[in-house]
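Visitor: Got a sequence here, can you build the structure:
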Amino acid sequence: MGEAEAVPWKADRTWPAGSYLSQLSRESRQALVDAGTQVSYGPDELLFREGDPASYLLVIRTGLAKVTASSESGQETLLAIRCPGDVIGELSALEKTPLRSATVAPAGHVTAWRVSHRVFFRLAEDHPDLGAALFRVVTAKLRSATVARVEVHTYSVRVRLARVLLSLADSLGSRQEDGMVLDVALSQAELAALVSASPVSVARALREFRKAGMLESGYRQLKLRDRAALTEVAHGS
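Guide: Here you go, the predicted model:
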């Protein structure tokens, strides 16, 4: 981890809808950034390691990060992907737990603002929307986890995969003339973890999508070619 190069900050920048920074006032965003330290992470550096001491949170400025956790058998499972404007490490702050509950690794290069828990809650006294937005973000994550558990018992792997791909495209996609490319490299095992299915089932569904012209895939690369058709699948059609 290193100190990020100082660059001009525009408090009125537009952040992805639903991200933590998108829910703050311009004044609160500026206060948070001013109180934080800019840090950068290379592809082989971890933002957090599961079990490490927790004393600060990070707000992603650029890049993408993968959140994973280990099972009792030691197998790592991909839990989520965090984007610019997202906050990570907030649960340890809210629960006042001393250790990290997950590992967070960069998908490429990541820059972020590091803010200690102590400084964050002191800021929240003068900027109440910092705390309010944090609780909304945590609630949204918990709601998403609940929906995912319900969908496992309600919808097929095909439907769940279509929904995950559309969600990833909305938050991580870059538009090209012939489709939407996902700007994060995901293995079939990682996709399977996001869908809560076996890699074999996900591979089968991906083949169906490719054959139908909805998707183009290569090694750790995905492109949505027919969003309308994929949306029909996501709706159970």
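
Visitor: From here on, just use CA atoms for contacts and neighbour counts.
Guide: Will do.

Visitor: show me the contacts for Trp69.
Guide: Heads up, residue 69 is Ala, not Trp. Applying CA atoms under 8 Å, 6 or more residues apart in numbering, we find Ala69 in contact with Glu50, Glu76, Thr77, Leu78, Leu79, Ser101, Ala102, Thr103.

Visitor: before we move on, which element is the fourth one in?
Guide: Secondary structure assignment for Leu78, by DSSP states H and E: strand 76-82.

Visitor: Tell me which helix or strand comes right after that strand.
Guide: strand 87-88.

Visitor: on contacts alone, who are the packing partners of that next one?
Guide: strand 56-62 (3 or more CA pairs under 8 Å, 6 or more residues apart in numbering; DSSP states H and E).

Visitor: residues in contact with the strand it packs on?
Guide: Against strand 56-62 from outside (CA under 8 Å, 6+ apart): 82-90, 93, 109-117.

Visitor: Look up the closest residue to Val67, ignoring the ones flanking it.
Guide: Nearest residue to Val67 in three dimensions, chain neighbours excluded: Val104, at 4.5 Å (CA to CA, 6 or more residues apart in numbering).

Visitor: isn't there a strand covering the one you found?
Guide: Yes: per DSSP: H, G, I helix; E, B strand; the rest coil, Val104 lies within a strand segment.

Visitor: so it makes contact with Thr68?
Guide: Yes: Val104 lies in contact with Thr68 (CA atoms under 8 Å); the separation is 6.3 Å.

Visitor: ok so, going back, quick one: contacts for the residue nearest to Val67?
Guide: Counting by CA under 8 Å, 6+ apart, Val104 has contacts Leu46, Leu47, Phe48, Arg49, Ala65, Lys66, Val67, Thr68.

Visitor: Let's compare: structure for the following, please.
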Amino acid sequence: MAAALSVACSKCNLRELCMPVGLSDEELGKIDELVATRRKIKRGGALFRNGEPFKSLFAIRTGFFKTCVTAEDGRDQVTGFQMAGEIIGLDGIVNDQHTCDAIAIEDAEVCVMPFDRITELSREVNALQHHVHRIMSREIVREHGVMLLLGSMRAEERLAAFLLNLVQRLHARGFSRSELVLRMTREEMGSYLGLKLETVSRTFSKFADEGIIEVRHRHLRILDADALNRLVNPPPGRE
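Guide: Modelled structure (predicted):
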């Protein structure tokens, strides 16, 4: 359900993550008019579904999402996880319809940014057009990274890369560099990383036994970030 906008983009503490920086007061005023509504999505609810018409991009204010597609065997394949300060919905730009489902994995709130208004405003605020291009480019780079991850890495390397990426993104939002709450299930992680649930659980246990991480339910603490980094980027001469 749409809710009236109560906090302008210019006053939002996530502005620098999802909006261009260095705008004039006049440009900020125009950006404030871009976000007409907010939507709250309950855990398990869909922000949009595969095949739905594409009309808006969404800036995540609070909560976590997963994007997924249905594989040929009918199972859901997780294609990404998105958090506060990130933009979701870019998949719909090419063919004017969404190509995946976006599901809230915890209660969430998004700012709705109609794409026709973004296009209009981009003509007046050059930084906005540049910013949208940067977001799209970042998404392409991310997908390329996932392909490399799935194509060439062992299970331990995949999970290490995933945890390092997650904590890095959370740290950019002011959270701890070493502690996090895993919003997604191990099954969802496995789907994203191309690993079976048993493999994910076994790898978590191995990391814990080796003193690299500490896990209590969904609370995870990284004890040895260097060890995770060495798994992802082994020193020269080591396989």
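
Visitor: circling back: could you report the distance from the residue nearest to Val67 of structure 1 to Arg163 of structure 1?
Guide: Going from Val104 of structure 1 to Arg163 of structure 1 by CA to CA, to the nearest Å gives 23 Å.

Visitor: same question, Leu215 of structure 1
Guide: Taken as CA to CA, the span from Leu215 of structure 1 to Arg163 of structure 1 is 13 Å.

Visitor: and if you look at Gly63 of structure 1?
Guide: Taking CA to CA, one finds Gly63 of structure 1 at 23 Å from Arg163 of structure 1.

Visitor: before we move on, the earlier item: the strand holding Leu78 of structure 1 - contacts with which helices or strands?
Guide: strand 65-70, helix 188-195.

Visitor: go again using 6 Å as the cut-off
Guide: Counting contacts by 3 or more CA pairs under 6 Å, 6 or more residues apart in numbering; DSSP states H and E, strand 76-82 of structure 1 packs against strand 65-70.

Visitor: equivalent range in structure 2 for the strand it packs on?
Guide: Mapped onto structure 2 using TM-score structural alignment, strand 65-70 of structure 1 covers residues 65-70.

Visitor: Contact partners for the residue nearest the centre of structure 2?
Guide: With distances taken as CA atoms, centre = their mean, the residue of structure 2 nearest its centroid is Gln82 (2.1 Å). With contacts defined as CA atoms under 6 Å, 6 or more residues apart in numbering, Gln82 of structure 2 is in contact with Phe64, Phe65.

Visitor: mind checking how far it is from Arg169 of structure 2?
Guide: Gln82 of structure 2 is 10 Å from Arg169 of structure 2, by CA to CA.

Visitor: Kindly report the same for Val78 of structure 2.
Guide: For Val78 of structure 2, the distance to Arg169 of structure 2 - CA to CA - is 18 Å.

Visitor: The two: who's more crowded?
Guide: Under the neighbour definition other CA atoms under 10 Å, Val78 of structure 2 and Arg169 were set side by side, and Val78 has more, 23 against 18.

Visitor: What are the boundaries of the helices in structure 1?
Guide: Listed from the start of the chain, structure 1 has helices (DSSP state H) covering 26-35, 90-95, 117-126, 128-152, 157-172, 188-195, 199-211, 227-234.

Visitor: rewinding a little: compare Leu215 and Arg163 of structure 1 (neighbour count), which wins?
Guide: Shown here are Leu215 of structure 1 and Arg163; by other CA under 10 Å, Leu215 has more neighbours (23 against 20).

Visitor: Please name the nearest non-neighbouring residue to the more buried one.
Guide: Going by CA to CA, 6+ apart, Leu215 of structure 1 has Leu224 as its nearest residue, at 4.8 Å.

Visitor: just to revisit the earlier point, with structure 1 superposed, average distance for the match of strand 65-70 of structure 1?
Guide: Comparison of stretch 65-70 of structure 2 with structure 1 after fitting gives an average deviation of 1.4 Å (mean CA distance after the TM-score superposition for structure 1).

Visitor: in that stretch, what's buried?
Guide: Within stretch 65-70 of structure 2, the residues scored as buried using 16 or more other CA atoms under 10 Å are Phe65, Lys66, Thr67, Cys68, Val69.
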